[in-house]
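Undergrad: Structural data only, the sequence is not supplied:
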């Protein structure tokens, strides 16, 4: 059985992607959660990951690192990872690649922290542009392939790749309306998303750099996480 190494569910957006994909598609795996360490987790993660980063998938004597590589590895072995329709599949792969390599303002200013609610101090132009582009991508997918998911009628990798954004929008109060709000609500209602979220709330770990990042982003309105 696959072994999927991840970090804290409250913080680790990269870990969420393959975890959610496998859960939603009923691809069996053993979860190996290794918490972030204060400062650098590189040495701890190097025990299982060549890059010292998560996520990392181990399949017997094969090790696959990076969320996009893990997605493609699973796609070679399991159906449903990518949409069946060629146009939808091309869109899904392009959108995943854009998410994987872009949106630096959103990543840097609105780090994933599932259990808190934050009112942003400001909306810099770069962050506003990232949010607008994500909304446009979501709208394109829903309009082009009929929904209710970004690649059509079934959940696929493109939804998994934007799942951390759904949590970020919830945390930082990013307004959505119409079909985009419906899509975000649909994602949050997925049993696997709810499972991840509840586990994130139950975590008592607090990693200083992630906490400081959220403090710098805005005023904390609520902290729903379990007490330390």
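TA: On my side now, so go ahead. Keep in mind it's a predicted model, so treat the numbers as computed, not measured.
Undergrad: drop to CA atoms for contacts and neighbour counts, all remaining ones
TA: Noted.
Undergrad: Give me the buried positions along the helix or strand containing residue 220.
TA: In this assignment (DSSP states H and E), residue 220 forms part of strand 218-223. Using 16 or more other CA atoms under 10 Å as the test for burial, strand 218-223 gives 218, 220.
Undergrad: And here is the other one:
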């Protein structure tokens, strides 16, 4: 199977990171194409790959898939042996709920704390709606970990798509030096110890684009 993942700048593109970690979880071979964002020709270059001119895009033999959640579901179906979702039924439902909440929510966090992996500085003041998002994220992580995290350091013990979706959130919390409860801080550390995330992170630190 020939797969190509179109992504944006590794330092800034949180949605690209989600799609990239998802395909890394499959263990399959794929091609990666990086289209620099925030350039005069970025939209035109992205439109050559995606009808929405956004990243990530997974190019398959059947056609393009241009949404992170859709990409994740496609990969889970295409590579069932990789167990991208947790194996237990309610754990899968909870993982999907968590990913959907991330996909459509936490607007304040995204607005005030955009992903910037090179950053290491707190906000001068954290708005109340951002604090509310952080509290909800910590509560959600704690729910997943307390119910299904016994088998390892990730949200459902072993790595899953839920971790791919929340890795950029963990990165934001570290980049903006957010003080976290011990269990949430331990999860952030687990993300940073994830070899695939580390490869992306190191590439982001070396990136000169945009």
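TA: The structure has been received and is ready for your questions. In this text, all values refer to a predicted model and were calculated from it rather than measured experimentally.
Undergrad: Can you pull the TM-score for these?
TA: Laid over one another, the chains give 0.93 as their TM-score (TM-score structural alignment, normalised by the length of the second structure), with 205 aligned residues with a CA RMSD of 1.3 Å.
Undergrad: picking that back up, which residues of the second structure does the strand holding residue 220 of the first structure align to?
TA: For strand 218-223 of the first structure, there is no aligned range in the second structure, judged by TM-score structural alignment.
Undergrad: Give the other helices and strands that that strand contacts.
TA: Using 3 or more CA pairs under 8 Å, 6 or more residues apart in numbering; DSSP states H and E, the elements in contact with strand 218-223 of the first structure are strand 116-120.
Undergrad: which bit of the second structure covers whichever helix or strand comes after the strand it packs on?
TA: Toward the C-terminus, strand 116-120 of the first structure is succeeded by helix 125-145 as the next helix or strand (DSSP H and E). Using TM-score structural alignment, helix 125-145 of the first structure corresponds to residues 128-148 of the second structure.
Undergrad: For that stretch, give me every contacting residue.
TA: 91, 94-95, 98, 106, 108-109, 112, 154-157, 180-181, 183-184 (CA atoms under 8 Å, 6 or more residues apart in numbering).
Undergrad: Can you say which two of the residues you listed are spatially most distant?
TA: Largest separation among the contacts of stretch 128-148 of the second structure by CA to CA: 91 and 112, giving 30.9 Å.
Undergrad: if you count what's nearby, which of these two comes out ahead?
TA: Counted by other CA atoms under 10 Å, residue 91 of the second structure and residue 112 do not tie: residue 91 has more neighbours, with 16 against 13.
Undergrad: What's the more buried one aligned with over in the first structure?
TA: Looks like residue 91 of the second structure aligns to residue 88 there (TM-score structural alignment).
Undergrad: From what I see, that match and residue 149 are in contact.
TA: No - counting by CA atoms under 8 Å, residue 88 of the first structure does not reach residue 149; the two are 10.8 Å apart.
Undergrad: From residue 12 of the second structure, how far off is residue 118 of the second structure?
TA: Per CA to CA, to the nearest Å, residue 118 of the second structure is found 9 Å from residue 12 of the second structure.
Undergrad: Could you do residue 30 of the second structure as well?
TA: 22 Å.
Undergrad: Comparing these two, which residue is more hemmed in?
TA: residue 12 (18 against 14).
Undergrad: For my notes, confirm the more buried one occurs in a strand.
TA: No - Residue 12 of the second structure: not assigned to a strand; according to DSSP: H, G, I helix; E, B strand; the rest coil it is coil.
Undergrad: Run through the residues that contact it.
TA: Taking CA under 8 Å, 6+ apart as the test, what residue 12 of the second structure contacts is 114-117.
Undergrad: can you give me the helices in the first structure?
TA: 13-24, 42-45, 67-75, 86-101, 104-109, 125-145, 157-172, 178-189, 191-202, 208-217 (DSSP state H).
Undergrad: can you list these in a markdown table and add distance to residue 4 of the first structure?
TA: As requested, these are arranged in a markdown table below (distance: least, CA to CA, whole Å):
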| stretch | distance to residue 4 of the first structure |
| --- | --- |
| helix 13-24 | 8 |
| helix 42-45 | 12 |
| helix 67-75 | 10 |
| helix 86-101 | 19 |
| helix 104-109 | 23 |
| helix 125-145 | 28 |
| helix 157-172 | 15 |
| helix 178-189 | 22 |
| helix 191-202 | 14 |
| helix 208-217 | 22 |
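Undergrad: closest to residue 55 of the first structure out of those?
TA: helix 13-24 (4.9 Å).
Undergrad: in the closest one, what counts as buried?
TA: 13-22, 24.
Undergrad: ditto for stretch 116-125 of the first structure
TA: 116-118, 120.
Undergrad: Likewise for stretch 52-60 of the second structure?
TA: 53-59.
Undergrad: For those, give me JSON lines that also has distance to residue 5 of the second structure.
TA: Shown next, in JSON lines, are these (distance: CA to CA, whole Å):
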{"residue": "53", "distance to residue 5 of the second structure": "14"}
{"residue": "54", "distance to residue 5 of the second structure": "12"}
{"residue": "55", "distance to residue 5 of the second structure": "9"}
{"residue": "56", "distance to residue 5 of the second structure": "7"}
{"residue": "57", "distance to residue 5 of the second structure": "6"}
{"residue": "58", "distance to residue 5 of the second structure": "5"}
{"residue": "59", "distance to residue 5 of the second structure": "6"}
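Undergrad: All set now, cheers.
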